[in-house]
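Novice: Sequence first, predicted model second:
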Amino acid sequence: MHTTKEAAAALNISPTTLGKYVIALEGAGFRFESGKRNVRMFDEKEMATLRQMIETAASEDLPPGQAANMIGQTAYLSLIEDRLSAIEQRQEHLIHLYDNLSSQLARLPAHHIPDYSPPSFFLLPRRKAGFLNFLSK
């Protein structure tokens, strides 16, 4: 974890500029951890995001806010793609399980498949309760 001064020195920018970049990234949806006394602390992942923002702003000649939004959109689309991929993998797994179960059920002899009949208490007539019982007399 890096303090604001350490992070600014590692990124070759001033702490004030780092603060502006952090505010721009927070506006784009990124969250930075705070240590004791509400002091911002930066881990390696956050440092990489800040480096990416600085490089994007320099290469595209964008102000920090627009560079942050561009990085935020890219990160959001990447997250959606990852989640869709995970859903597709789960779906394939479920289809595989369903196919296996169907083939196992098809191989079972008919006399091994139990006949379901509801429990006897479902078949008993229901008694009328309270006021309805009084009215039916």
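Specialist: Here it is on my side, so go on. Residues are numbered from 1 along each chain as shown.
Novice: From now on I want contacts and neighbour counts done on CA atoms only, so please keep to that.
Specialist: OK.
Novice: Neighbours of residue 106, how many?
Specialist: Neighbourhood size, residue 106 [other Cα atoms under 10 Å]: 10.
Novice: Use this one as the comparison:
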Amino acid sequence: MHTTKEAAAALDISPSTLSKYVMALEGAGFRFETGKRNARLFDENEMATLRQMIDTAAAQNIPPGQAANAIGQNAYLSLIEERLSAIEQRQDHLMHLYEDLSSKLARLPVHHIPDYSPPSFLFLPRRKAGFLSFLSK
């Protein structure tokens, strides 16, 4: 974890510029960890995001806020793609389990599959308890 001064030195910018960049990224939906007295702390992923924002702003000659929005949109889209991919993988796994179970059930002899009928006590009339039984008399 890097403090604001360490992160600014590593990115070769001033701490006040770093604060502006961080505010732009927070406006785009990013969240940074804070330490004692709400001082921001930066891990390697956050440092990479800041470098990407600085490089995008310089390469496209746009303000940092627009670069932060572009990075935020790309991060959001990649997150959605990752989640969709995970859902598709789970769906494939469930379909495989279903097909496996179906084939196993199809191989069972019919006389081994029990005929389920609910227990008879489920159909007994329920007694009215307490005050309700008094009212029904």
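Specialist: Perfect, I can see it now. This is a predicted model, so every value here is computed, not measured.
Novice: Longest helix of the first structure, counting residues only.
Specialist: helix 64-107 (DSSP state H).
Novice: post-alignment, it versus the second structure, mean distance?
Specialist: Mean deviation of helix 64-107 of the first structure from its aligned counterpart in the second structure after superposition (mean Cα distance after the TM-score superposition for the first structure): 0.3 Å.
Novice: Downstream of that helix, the next helix or strand is which one?
Specialist: Next helix or strand after helix 64-107 of the first structure toward the C-terminus (DSSP states H and E): helix 130-135.
Novice: mean shift between that next one and the second structure?
Specialist: Compared with the second structure after fitting, helix 130-135 of the first structure deviates on average by 5.3 Å (mean Cα distance after the TM-score superposition for the first structure).
Novice: Point to the residue nearest the middle of the second structure.
Specialist: Most central in the second structure under Cα atoms, centre = their mean is residue 83, positioned 7.4 Å from the mean C-alpha point.
Novice: wait, what's in contact with that one?
Specialist: For residue 83 of the second structure, the contact set (Cα atoms under 8 Å, 6 or more residues apart in numbering) is empty.
Novice: Now do the nearest residue to residue 40 of the first structure once chain neighbours are set aside against residue 4 of the first structure, distance only.
Specialist: Leaving aside its sequence neighbours, residue 40 of the first structure sits nearest to residue 34 (Cα to Cα, 6 or more residues apart in numbering; 4.2 Å). Distance, residue 34 of the first structure to residue 4 of the first structure, by Cα to Cα, to the nearest Å: 11 Å.
Novice: Give me the more crowded residue out of the two.
Specialist: Taking neighbours as other Cα under 10 Å, residue 34 of the first structure and residue 4 compare with residue 4 leading, 18 against 12.
Novice: residues in contact with that one?
Specialist: Residue 4 of the first structure is in contact with 15, 18, 40, 41, 42, counting by Cα under 8 Å, 6+ apart.
Novice: Could you confirm residue 47 of the second structure falls within a helix?
Specialist: Yes. Under DSSP: H, G, I helix; E, B strand; the rest coil, residue 47 of the second structure falls within a helix.
Novice: hmm, back to that, so what sits against both of residue 34 and residue 4 of the first structure?
Specialist: If you check residue 34 of the first structure and residue 4 against Cα under 8 Å, 6+ apart, the residues they both contact are 40, 41.
Novice: just checking, what residue in the first structure corresponds to the residue nearest to the centre of the second structure?
Specialist: In the first structure, the residue matched to residue 83 of the second structure (TM-score structural alignment) is residue 83.
Novice: Return the distance of that match relative to residue 58 of the first structure.
Specialist: To residue 58 of the first structure, residue 83 of the first structure is 31 Å away according to Cα to Cα.
Novice: same question, residue 14 of the first structure
Specialist: With distances taken as Cα to Cα, residue 14 of the first structure is found 16 Å from residue 58 of the first structure.
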